[in-house]
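Trainee: Sequence and predicted structure, then a few things I'm wondering about:
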Amino acid sequence: MRDAEEFDAFYAACAGRVVGHVHALTGNRSEAEDAVAEAFMRAWQRWHSVREADSPEAWVRRVASRIAVSSWRKTFNRVRAHRRAAVEQSVPGLNEDHVALLQALQRLSANQRRAVVLHHLNDLSVAEVAAEMQAPVGTVKTHLARGRSAMARMLGEAHQEGTTHG
């Protein structure tokens, strides 16, 4: 029973952060929740080894991110076709800044997006991001610098469009 109680406490402590992380990566809350649920199920199945990891939360976050990316790859063509055919739609509850941020994140490379989300939205240090991404610190710094620069350009363009057309 100790395992179940320990796992329940672990889940309660970090599930929201992991969903937030994957949501920022995917831009889709329901996909994020599905990926995180799957990751926690896998963590429970391997709990004896996962709980011994340096960071069980990082293990779940990494697995959930991979599940989300895999799901995204499977549906990419359908989503792209839908976007071409769909008329512009607004999402209730999201303000323009939030939408612009999510759109900018989606336009980054996968590694830049992951580094930016881990560092700026999950408040991980550069060293922690490097450990989670299994990449050298210098590479993470490059991903962060390029990602921030690209987002600044994209968000600046979105702001200019909003002021000239709005």
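Mentor: Noted; the coordinates are in hand. Numbers count the residues shown, from 1 in each chain.
Trainee: Only C-alpha atoms from now on, for both contacts and neighbour counts.
Mentor: Noted.
Trainee: Look at stretch 19-34 and report the distance between its end residues.
Mentor: One end of stretch 19-34 to the other measures 9 Å (Cα to Cα, to the nearest Å).
Trainee: Residues contacting it, please?
Mentor: 35-36, 61, 64-65, 68-69, 72, 102-103, 105-106, 113-114, 117-118, 121-122 (Cα atoms under 8 Å, 6 or more residues apart in numbering).
Trainee: A further structure is provided below for comparison with the first:
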Amino acid sequence: MREDDDPIRVIYDASYRRLVGQLYAVCGNRGDAEDAVQEAFVQAVYHRRRFLEMDKPEAWLRTVALNRIRKGWRRGALARRVLSRGTTAPPTADFGLGPDHVALVAALGRLTPVLRETFVLHYVVDLPVATVANELNVAEGTVKARLSRSRALLADLLSDREGAEHV
């Protein structure tokens, strides 16, 4: 089999950039997002047969990558402080992320991890509430409450940014 014909390579080519963008929105650090997505693909290769039988391989990859991000957050208070301050370098232009996206990621970095994950899965990844609830293993009402809370917090954070720009 040629490398170009490998089904995992095809999935990688189709979804790597999208997954990195989604995980960047969750964690606020491009390097961590890339590492998490790469680790997810390593797991896909390791569990090749089971991975190739999945109905939604990209959802599985996203879940594995999110779990890696969560594990990093649990490692210590220092990592949580750095991520929550949004002190990471902005992404480079090769991902096509403009200043609005960077501002949104910085604002997302000020949300709690559970609010951030819920927001990104629903609004960035464009998953329905029921699917987000399933991926996060919570009730749909919990997802709706988190979405409402995150929208309110982001509205305040982003309106503060806009007010500062016009001063």
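Mentor: Looks like it came in fine. Keep in mind it's a predicted model, so treat the numbers as computed, not measured.
Trainee: circling back: give me the PyMOL select line for the contacts of stretch 19-34 of structure 1, limited to the buried ones.
Mentor: Here is the PyMOL command that selects the buried residues among those (16 or more other Cα atoms under 10 Å):
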select buried, resi 35+36+61+64+65+68+69+102+103+105+106+113+114+117+118+122
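Trainee: check which helix or strand covers the spatially most central residue of structure 2.
Mentor: Closest to where the C-alpha atoms of structure 2 average out (Cα atoms, centre = their mean) is residue 23, at 2.5 Å. Element membership of residue 23 of structure 2 [criterion: DSSP states H and E] is helix 7-27.
Trainee: Give me the mean distance between that helix and structure 1.
Mentor: Its match in structure 1 and helix 7-27 of structure 2 itself, once the structures are fitted together, sit a mean 1.3 Å apart by mean Cα distance after the TM-score superposition for structure 1.
Trainee: Superpose on structure 1 and give me the mean offset of the helix or strand that that helix is followed by.
Mentor: The first helix or strand that comes after helix 7-27 of structure 2 along the chain, using DSSP H and E, is helix 30-46. Taken over the aligned residues, the distance from helix 30-46 of structure 2 to structure 1 averages 0.9 Å (mean Cα distance after the TM-score superposition for structure 1).
Trainee: how far is the helix or strand following helix 30-46 of structure 2 from where the chain is centred?
Mentor: Using DSSP H and E, the helix or strand that follows helix 30-46 of structure 2 in sequence is helix 48-52. Counting by Cα atoms, centre = their mean, to the nearest Å, helix 48-52 of structure 2 is centred 23 Å from the centre of its parent chain.
Trainee: corresponding residues in structure 1 for helix 48-52 of structure 2?
Mentor: Per the alignment by TM-score structural alignment, helix 48-52 of structure 2 matches residues 47-51 in structure 1.
Trainee: got the contact list for the matching stretch?
Mentor: For stretch 47-51 of structure 1, contacts defined as Cα under 8 Å, 6+ apart pick out 3, 7, 43, 56, 59.
Trainee: For burial, what's the neighbour tally of the residue nearest to the second one when sequence neighbours are not counted?
Mentor: In other words, residue 7 of structure 1. Closest residue to residue 7 of structure 1 apart from its sequence neighbours, by Cα to Cα, 6 or more residues apart in numbering: residue 44 at 7.2 Å. By other Cα atoms under 10 Å, the residues close to residue 44 of structure 1 number 18.
Trainee: In the contacts of stretch 47-51 of structure 1, which residue is surrounded by the most others?
Mentor: That'd be residue 43 among the contacts of stretch 47-51 of structure 1, by other Cα under 10 Å, with 21 neighbours.
Trainee: What's the local residue count around the closest residue to that residue other than its chain neighbours?
Mentor: Distances taken as Cα to Cα, 6+ apart place residue 50 nearest to residue 43 of structure 1, at 6.2 Å, with adjacent residues excluded. When neighbours are counted by other Cα under 10 Å, residue 50 of structure 1 registers 18.
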